[in-house]
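Asks: Following is a predicted model, sequence given first.
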Amino acid sequence: MSRIRRMRDLDSNPCLEETDASTKCMDENQYQKDLCTSYFIKYKNCRKFWNGIMITRRREGTVPYMPAAEERKQILESLESLPY
């Protein structure tokens, strides 16, 4: 699978929604980054959260390191609020 296709795959990219929102914001605002800061922060926090999950699963020997989309949905639903 190509890198681009893998990044568009919901099972591979837990922050696809945040990626798309950031891109859309940039497109709509003629690439003025300062107008999209909140989207960038949300994306960064999303990546940080799921990276932490991957590190924990790797330490515990859980494979795959990145949970599949359905498992990620369950993880997020088990939390009181969205962590990012």
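Replies: Ah, there it is.

Asks: Please count neighbours and contacts with C-alpha atoms only from this point.
Replies: Will do.

Asks: and the longest helix for the protein?
Replies: helix 37-60 (DSSP state H).

Asks: by contact count, what packs against that one?
Replies: Applying 3 or more Cα pairs under 8 Å, 6 or more residues apart in numbering; DSSP states H and E, we find helix 37-60 packed against helix 16-28.

Asks: and the comparison structure, right after this:
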Amino acid sequence: MFSGVDSFEQPENPKDRQEFRQKLRKVRNEINNPCVKEHDMVFKCLDKNNYDYEKCNDYFENYKGCKNFWGRLRSERRAKGIIPNLPPPEEREKIRAEYVASKKTGV
């Protein structure tokens, strides 16, 4: 299970360790950001439409909704003491599907 930088074996050399940590921070993956796909879709739309933001408004709204959903979930898990605060990528689709199903049934 991923629990941050400490779960990786870090280099002994301080300079190498700093470079290693910078690379980890730059990593755009779903471990740290569950909305990478939505983020990429926004920029594809902007590129396609010559950065006309109005044409990509639906993509922006989708990205905002994604960030809000996972932000609320992260806060709930933190309040309940569940670690990690953000579920691993393999569990996220199930959690999202359960949320959508609960909204459709009004539970």
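Replies: Received it, and whenever you're ready, just let me know what you need. The structure displayed is predicted, hence computed values, not measured ones.

Asks: Overlay the chains and give the TM-score.
Replies: Overlay of the two chains. TM-score (TM-score structural alignment, normalised by the length of the first structure): 0.86; 80 aligned residues with a Cα RMSD of 1.7 Å.

Asks: Which positions within the longest helix of the first structure qualify as buried?
Replies: Tyr39, Phe40, Lys42, Tyr43, Asn45, Cys46, Arg47, Trp50, Ile53, Met54, Arg57 (16 or more other Cα atoms under 10 Å).

Asks: same deal with stretch 45-61 of the second structure?
Replies: Cys45, Leu46, Cys56, Tyr59, Phe60.

Asks: Nearest spatial neighbour of the first one, chain-adjacent residues omitted?
Replies: The one in question is Cys45 of the second structure. Cys56 (6.0 Å; Cα to Cα, 6 or more residues apart in numbering).

Asks: What is the aligned counterpart of that neighbour in the first structure?
Replies: In the first structure, the residue matched to Cys56 of the second structure (TM-score structural alignment) is Cys36.

Asks: so how far is Leu73 of the second structure from the equivalent of Arg72 of the first structure over in the second structure?
Replies: Mapped onto the second structure by TM-score structural alignment, Arg72 of the first structure lines up with Arg92. For Arg92 of the second structure, the distance to Leu73 of the second structure equals 11 Å [Cα to Cα, to the nearest Å].

Asks: Cheers, nothing more for now.
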